[in-house]
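Novice: make a model of this:
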Amino acid sequence: MTTATAIAPRDPWSLVPSLGNLDAYIRAVQAIPMLEADEEQALARRLRDEQDVQAAGRLVLSHLRLVVSISRQYMGYGLPQGDLIQEGNVGLMKAVKRYDPDQGVRLVSYAMHWIKAEIHEYVLKNWRTVKVATTKAQRKLFFNLRSLKHQFKNEADNTHVGRAGLSEAEIQRVARELNVRPEDVIEMETRLAGGDVALEAPTDDDGDSPVAPLAYLADEGSEPTRVIESRRRDWLASQGIVNALDALDDRSRRIVEERWLKVNDDGSGGMTLHELAADYGVSAERIRQIEVAAMKKMRKALTEGEPA
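Specialist: Got it, this is the predicted structure:
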C-alpha cells in the first residue's frame, strides 16, 4: 500500500481533530505523512485541471505541520497559537489554490510565503500598539526595529540618546538599512515603547528559543515566483542567447556579435555599421536592416525555446 492510499479517507479532514484541543491537533498533523514529489505533482494537476476537492484536501493535509512550525515563530506577540495556526491554514489553502505544479517548485516552498503573509496580517491587526501599521515602511519597522536596537546595544553603549530612545545616528542608520524615513523610525519606536507585550520569542524549558518574527523580513529573493524569474533571466543570458544566435545565418550572426556582443581588450565594442558595410560591400542602411531582421528572429527563437 502506498503512502497516497494510506492518507486517502473518504473525508480527508477526519484525520484532524478540532482546534478545541490544540495538543491533540498538533499530534495529529505531525502524524500525517508528507507527500512524495510525484504524488504532489499528480494531486496538484488534478486540482488545477479537474477542480478535484479531494486532491486539494490531500495537499492541505500533508502541509498542516508546516503551518504549526511557522506559527511557533510568532508566539512572542502574546497571541494564542491556535489563532495563529488558524490564520496560517488560511494562507496554506490560498497557496494550494494558486499552486502551479509546472513551475518546478515544491508546494512547501511556495506555501511558506502565503502562510507567513496571512499570519503577518493577523499579528498586525491584533497587536494593540500597531493596529495602524498598514504601510510597507511600518511593517518593515514593526518586524525589524527591536532586533536592530538589540544589535546596536551589543555593538556599543549609547552615550547620546535622542528622541524615542535612539540616538540620532541610530535613527539615520535604521532608516538607511530598512529604506524608510527617519520620521517613520521615530514614530514606530514610540509605539513599540508603549506596549506591554514582550516582542522577544519565549525560551522553552529545554533552552530552545524560536526565531522571533521581528528578527527578519522575508527575503523577497526566495519567494517562489521571484526564484522562477531569476532562473529565466539566467537561462536567457546563457543558453537562451546561444540558441538564438544558432537560429541566424553566418552573416547575420556576425553582425549581431560585432554590434552587441563583442568587447575588445581596451573596453571598446565591435565594428560599427559603416565598418561592417565596407567589409561586406553594401550600404550602412543595408547592414542596419539585416541587424533589425536578425533581432526579430532571435526574439522569436527565445520565445519558442524558453523552458517551461
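Novice: from now on I want contacts and neighbour counts done on CA atoms only, so please keep to that.
Specialist: Fine.
Novice: what's near enough to touch Asn179?
Specialist: Ala137 (Cα atoms under 8 Å, 6 or more residues apart in numbering).
Novice: run this one through as well so I can compare:
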Amino acid sequence: MTNALALPMPSAVGNLDAYIQAANRFPMLSEAEETSLARRFRDEQDLDAARQLVLSHLRLVISIARGYLGYGLPHADLIQEGNIGLMKAVKRYDPDRGVRLVSFAIHWIKAEIHEYVLKNWRLVKVATTKAQRKLFFNLRSLKPGSEALTPGQTLEVAKQLGVKPEEVTEMETRLGGHDLALEANDDEDEKFAPIAWLADSNSEPTRVLEAREYDRLQSDGLQAALAGLDERSRRIVEARWLAEGEAATLHELAAEFGVSAERIRQIEAKALQKMKGLLSA
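Specialist: Prediction:
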C-alpha cells in the first residue's frame, strides 16, 4: 500500500498553486486500499488511516471548488470549506456499503461549499428554502444569456427545476441585485445613503436634549403662569385642562363655586388669556 504519510503535508498558508501541486502529489487509492483504511478508521479509530483517506481525496475538493469560482469568492476559502466536507464524509463513510468514497464524499463537499457560498455571497442571505437553494445554484447555468428571462424561458426553467415560475422570477431578481453600503463614503453624498432613510431624526441625541429642554421650559413657564392666577381661576384651569383623569364640566365647577356655568366660562376664558400673555412674555 502506498503510504501517503511519507509525502509532505500541503501547507495551509502561502501560495495557492503550491498547495494544489502538493495535494496532487498524493497518490490515488485503489479500492482495496481505500476499503482497508476505512475499516481501520471505523473499527479501530485509526486516525492515520483517516488522514490518508483525506489526503488522497484533496484533489477532488480542489476540482469541485473550482466549479464555484463564478460566485466571486476566494478559491482558497472554497477549498477550505470543501475540505471540511471531505473530513465529514470520511467520518461517516461505511466501506461495506459497496460505494467508493469519492462518490460518497461529493455530496458532503458540495454541501459545505454551498453553505459557505450562501453565507458569504451577499450580506443578506439570498436562499433559505430547499427550492431557493436549487434555484441559486442552477439558475445561472440554465439561463441562455445574460439578459432577463422571458416569460416562456421562466416557465421552462421552472419546469426543469420543479419550482414555481414566480420563484424563478424572484431568484433572478435577487441574483441581479447587489449589496449597498449603509453609509456613504463621501460627505457630500451622505444624505443619499440608506442610513439617512432609516434614521429617526427625533432620536438624534441633540434633538432629544432639545426636546427635553423645551419640555422643561414649557413646564416651568406653565407653573409660573398658573402662579400668576388667583386661587379660583387656577382651580378652574387645572380642573378643565390639566386634570389627569376626566376634565371637569362647567356645570360641576359652577356647583362647586356656587355660580352659573356661564360665569365659570368667563373666568376660564379670562384666566387662559392672562396665562397666554405670561407664557409669551
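Novice: how close does the closest residue to Leu222 of the second structure other than its chain neighbours get to Glu213 of the second structure?
Specialist: Excluding the flanking residues, the one nearest Leu222 of the second structure by Cα to Cα, 6 or more residues apart in numbering is Leu279, at 7.1 Å. From Leu279 of the second structure across to Glu213 of the second structure, the span is 16 Å (Cα to Cα, to the nearest Å).
Novice: can you find the partner of Leu166 of the first structure in the second structure?
Specialist: Per TM-score structural alignment, the equivalent position to Leu166 of the first structure in the second structure is Leu149.
Novice: follow-up on the earlier one: which of Leu279 and Glu213 of the second structure has more residues huddled nearby?
Specialist: Leu279 (15 against 12; other Cα atoms under 10 Å).
Novice: so that one touches Gln223, yeah?
Specialist: No: the criterion here is Cα atoms under 8 Å, and Leu279 of the second structure misses it with Gln223 at 9.9 Å.
Novice: what range in the second structure matches the helix or strand hosting Arg232 of the first structure?
Specialist: Here Arg232 of the first structure sits within helix 224-235, counting by DSSP states H and E. Following TM-score structural alignment, helix 224-235 of the first structure has no partner segment in the second structure.
Novice: cool, stretch 67-85 of the first structure as well?
Specialist: On the second structure, the counterpart of stretch 67-85 of the first structure by TM-score structural alignment is residues 61-79.
Novice: same thing with stretch 30-49 of the first structure?
Specialist: Mapping stretch 30-49 of the first structure onto the second structure (TM-score structural alignment) gives residues 24-43.
Novice: let me see the residues that make contact with that stretch.
Specialist: Contact partners of stretch 24-43 of the second structure, identified using Cα under 8 Å, 6+ apart, comprise 1-2, 4, 7, 46-47, 49-50, 52-53, 55-59, 90-91, 93-96, 100-101.
Novice: tell me the buried residues in it?
Specialist: The neighbour-count criterion (16 or more other Cα atoms under 10 Å) identifies 24-29, 34-35, 37-42 as the buried residues of stretch 24-43 of the second structure.
Novice: heading C-terminal from the helix holding Arg232 of the first structure, find the next helix or strand.
Specialist: Following helix 224-235 of the first structure in sequence order, the next helix or strand is helix 241-246 (DSSP H and E).
Novice: next one: that next one to chain centre, how far?
Specialist: When C-alpha coordinates are averaged (Cα atoms, centre = their mean, to the nearest Å), helix 241-246 of the first structure and its chain have centres 31 Å apart.
Novice: which helices and strands sit right next to that helix?
Specialist: If you count contacts as 3 or more Cα pairs under 8 Å, 6 or more residues apart in numbering; DSSP states H and E, helix 241-246 of the first structure packs onto helix 284-305.
Novice: roughly how far apart are the corresponding residue of the second structure for His113 of the first structure and Lys88 of the second structure?
Specialist: Aligning on TM-score structural alignment places His113 of the first structure opposite His107 in the second structure. Distance from His107 of the second structure to Lys88 of the second structure, counting by Cα to Cα: 10 Å.
Novice: which one of the two has more residues nearby?
Specialist: Lys88 (16 against 13).
Novice: now name the helix or strand holding the residue nearest to that one when sequence neighbours are not counted.
Specialist: Setting aside the residues directly before and after it, Lys88 of the second structure is nearest to Trp108 in space (Cα to Cα, 6+ apart), at 6.9 Å. Trp108 of the second structure belongs to helix 101-120 when assigned by DSSP H and E.
Novice: name all residues that make contact with Ile115 of the first structure.
Specialist: By Cα under 8 Å, 6+ apart, the neighbours of Ile115 of the first structure are Val67, Ile70, Glu87, Gly88, Asn89, Val90, Gly91, Leu92, Ala95.
Novice: mind putting the residues you listed in a markdown table, secondary structure and neighbour count included?
Specialist: What follows is these, written out as a markdown table (DSSP: H, G, I helix; E, B strand; the rest coil; neighbours: other Cα atoms under 10 Å):
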| residue | secondary structure | neighbour count |
| --- | --- | --- |
| Val67 | helix | 24 |
| Ile70 | helix | 20 |
| Glu87 | helix | 22 |
| Gly88 | helix | 28 |
| Asn89 | helix | 25 |
| Val90 | helix | 15 |
| Gly91 | helix | 22 |
| Leu92 | helix | 29 |
| Ala95 | helix | 20 |
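Novice: determine which two of these are furthest apart.
Specialist: The largest separation in the contacts of Ile115 of the first structure, counting by Cα to Cα, is between Ile70 and Ala95 at 14.8 Å.
Novice: for burial, what's the neighbour tally of Gln138 of the first structure?
Specialist: As a burial measure, Gln138 of the first structure scores 19 neighbours (other Cα under 10 Å).
Novice: what about the helices in the second structure?
Specialist: Along the second structure, the stretches classed as helices by DSSP state H are 16-24, 31-44, 47-55, 58-66, 75-92, 101-120, 130-142, 151-161, 165-176, 194-198, 205-227, 231-241, 250-257, 261-280.
Novice: distance of Leu35 of the first structure relative to Leu178 of the first structure?
Specialist: Separation of Leu35 of the first structure from Leu178 of the first structure (Cα to Cα): 38 Å.
Novice: likewise for Glu155 of the first structure?
Specialist: According to Cα to Cα, Glu155 of the first structure stands 19 Å off from Leu178 of the first structure.
Novice: ok, the two, which is more surrounded?
Specialist: Between Glu155 of the first structure and Leu178, counted using other Cα under 10 Å, Leu178 has the larger neighbour count: 15 against 9.
Novice: tell me who's in contact with that one.
Specialist: By Cα under 8 Å, 6+ apart, the contact list for Leu178 of the first structure reads Ala137, Lys140, Leu141.
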